[in-house]
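>>> Quick one, fold the following:
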Amino acid sequence: MTRVCLVGADGVDLRTELLTRETAREALATYDLREEYRNSLVLDTISLGSAVSLVNDLNWYLVRFTDDALVLEPSVSETEWLSRNLAEAVRDGAIDPEATDEYLKVYGLTAEGELVEPMYLTRQDGELPDYDLRDVDDTVVVRVTESEFGD
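Here you go, the predicted model:
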């Protein structure tokens, strides 16, 4: 199963915004929506292709109501998310899955389950540098494309 996580923008109730709009509601109707992180919607799809297609179908809403759209593809990594652009590049064969772990966007994760202040990092000798923007309970690692790095 490939997981999709839509991270709501500040001040937006993402679930309400998506489910009160007919087209988004219909696109999401067959999925079990969960809130893995504060103000996020997480759902499971059958493949990387279906995850990318769903995110593309929801693009109009994502531009307006989200800060990020992430994809967790177990064949690439069991624990690290892919950015939307990287997921699409892997699906299209433009980037080899084994070559996706250099450029990272790391979110802090608070005790309340909120994703905060992403920090852009690169692995050094296979190791992930520490997140140091603030004290957090954990981190969420997102692999990004080189062109997204530092956006």
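
>>> C-alpha from now on. contacts and neighbour counts both.
Noted.

>>> The chain: helices as residue ranges?
With helices called from DSSP state H, the chain shows them at 14-19, 22-28, 48-57, 59-65, 84-91.

>>> roughly how far is the longest one from the heart of the chain?
This points to helix 48-57. 12 Å (Cα atoms, centre = their mean, to the nearest Å).

>>> From the contact counts, what lies against that helix?
For helix 48-57, the helices and strands in contact under the criterion 3 or more Cα pairs under 8 Å, 6 or more residues apart in numbering; DSSP states H and E are strand 2-8, strand 66-72, helix 84-91.

>>> coming back round to it: which one of the helices of the chain lies closest to residue 73?
Distance to residue 73, taken as Cα to Cα, is lowest for helix 48-57 among the helices of the chain, at 6.4 Å.

>>> List the buried residues of that closest one.
48, 51, 52, 54, 55 (16 or more other Cα atoms under 10 Å).

>>> okay if I get those residues as JSON lines plus distance to residue 138?
Below are the buried residues of helix 48-57 laid out as JSON lines (distance: Cα to Cα, whole Å):
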{"residue": "48", "distance to residue 138": "26"}
{"residue": "51", "distance to residue 138": "25"}
{"residue": "52", "distance to residue 138": "27"}
{"residue": "54", "distance to residue 138": "28"}
{"residue": "55", "distance to residue 138": "26"}
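
>>> so which of those residues comes closest to residue 89?
residue 52 (9.9 Å).

>>> Look through this structure and report the residue furthest from the middle.
Largest separation from the mean C-alpha position in the chain: residue 125, at 24.7 Å (Cα atoms, centre = their mean).

>>> Let's see this one next, to set against the first:
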Amino acid sequence: MTRVCILGSDDVDLRIDLFGYETARRALATYDVESPYENTVAVDTVSLGAAVSLLNDLNWYLVRLADAAFVREPSVSETEWLSRDLAAEVRDGDERANETDARLKVYGVEGGELVEPMYVTRVQGERPEYDLRDVDDTFVVRVTESEFQN
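Below you'll find the predicted structure:
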């Protein structure tokens, strides 16, 4: 299963605000919606294409309510996520799945919340440790070159 996770902006309660819109509610109605981290909404989809399509369907709401959207595709990585843009590039064949692991955005996980991301480059197959603060865990997102440079 391909998993989608949407991270809400600081000034919204993503689950409440997103489900406040009838069209978003309908788009998510067929999914088992979870909140694995504070201010997130996550669902499982059948494929990378379905995940990207769902995010495209929700785009109007994501622009207004979300800071980021991620996709975890098991054929790419069991543990690392793809940014929405990178997921679309892999789906469209513009980026090879096995070449997506060089540029990373690593969030700390503290008390169930995604905090303070840092950008790192994988060196010789190793990911540098998250060192912005002490955290319980990390949430690793592979990003496009343009996202990495911003």
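
>>> So after superposing, what's the score?
For this chain pair, the superposition-based TM-score is 0.98 by TM-score structural alignment, normalised by the length of the second structure; 150 aligned residues with a Cα RMSD of 0.7 Å.

>>> re earlier: out of the buried residues of helix 48-57 of the first structure, which is nearest to residue 79 of the first structure?
Using Cα to Cα, these come closest to residue 79 of the first structure at residue 48, 15.1 Å.

>>> would JSON lines of the helices of the first structure with distance to residue 130 of the first structure be doable?
Output for these, formatted as JSON lines (distance: least, Cα to Cα, whole Å):
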{"stretch": "helix 14-19", "distance to residue 130 of the first structure": "30"}
{"stretch": "helix 22-28", "distance to residue 130 of the first structure": "36"}
{"stretch": "helix 48-57", "distance to residue 130 of the first structure": "29"}
{"stretch": "helix 59-65", "distance to residue 130 of the first structure": "30"}
{"stretch": "helix 84-91", "distance to residue 130 of the first structure": "23"}
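
>>> if you compare these, which one is most tucked away?
Of the helices of the first structure, the one with the most neighbours on average (mean count of other Cα atoms under 10 Å) is helix 84-91, at a mean of 21.

>>> average gap between that one and the second structure?
In the superposition with the second structure, the average deviation recorded for helix 84-91 of the first structure is 0.2 Å (mean Cα distance after the TM-score superposition for the first structure).

>>> Name the nearest residue to residue 74 of the second structure, ignoring sequence neighbours.
Nearest residue to residue 74 of the second structure, sequence neighbours excluded (Cα to Cα, 6 or more residues apart in numbering): residue 2, at 6.6 Å.

>>> quick one on the thing from earlier: nearest to residue 110 of the first structure, of the helices and strands packed on helix 48-57 of the first structure?
strand 2-8 (14.6 Å).

>>> got a list of contacts for the closest one?
Identification of contacts with strand 2-8 of the first structure by Cα atoms under 8 Å, 6 or more residues apart in numbering yields 14, 37, 39-48, 51, 62, 65-74.

>>> got the buried residues for that strand?
Using 16+ other Cα under 10 Å, the residues of strand 2-8 of the first structure that count as buried are 2, 3, 4, 5, 6, 7, 8.

>>> what about the last one, distance to residue 130 of the first structure?
In this view, residue 8 of the first structure and residue 130 of the first structure are 25 Å apart by Cα to Cα, to the nearest Å.

>>> ok, the most centrally placed residue in the second structure - contacts?
Central residue of the second structure (Cα atoms, centre = their mean): residue 70, 1.5 Å from the mean position. Residue 70 of the second structure sits next to 4, 5, 6, 81, 82, 83, 84, 141 when contact means Cα under 8 Å, 6+ apart.

>>> Kindly indicate which of these lies nearest residue 108 of the second structure.
The shortest gap between residue 108 of the second structure and any of the contacts of residue 70 of the second structure belongs to residue 141, at 11.3 Å (Cα to Cα).

>>> nearest spatial neighbour of the closest one, skipping sequence neighbours?
Closest residue to residue 141 of the second structure apart from its sequence neighbours, by Cα to Cα, 6+ apart: residue 81 at 4.5 Å.

>>> Quick check: that neighbour vs residue 45 of the second structure, distance?
Per Cα to Cα, residue 81 of the second structure is found 14 Å from residue 45 of the second structure.
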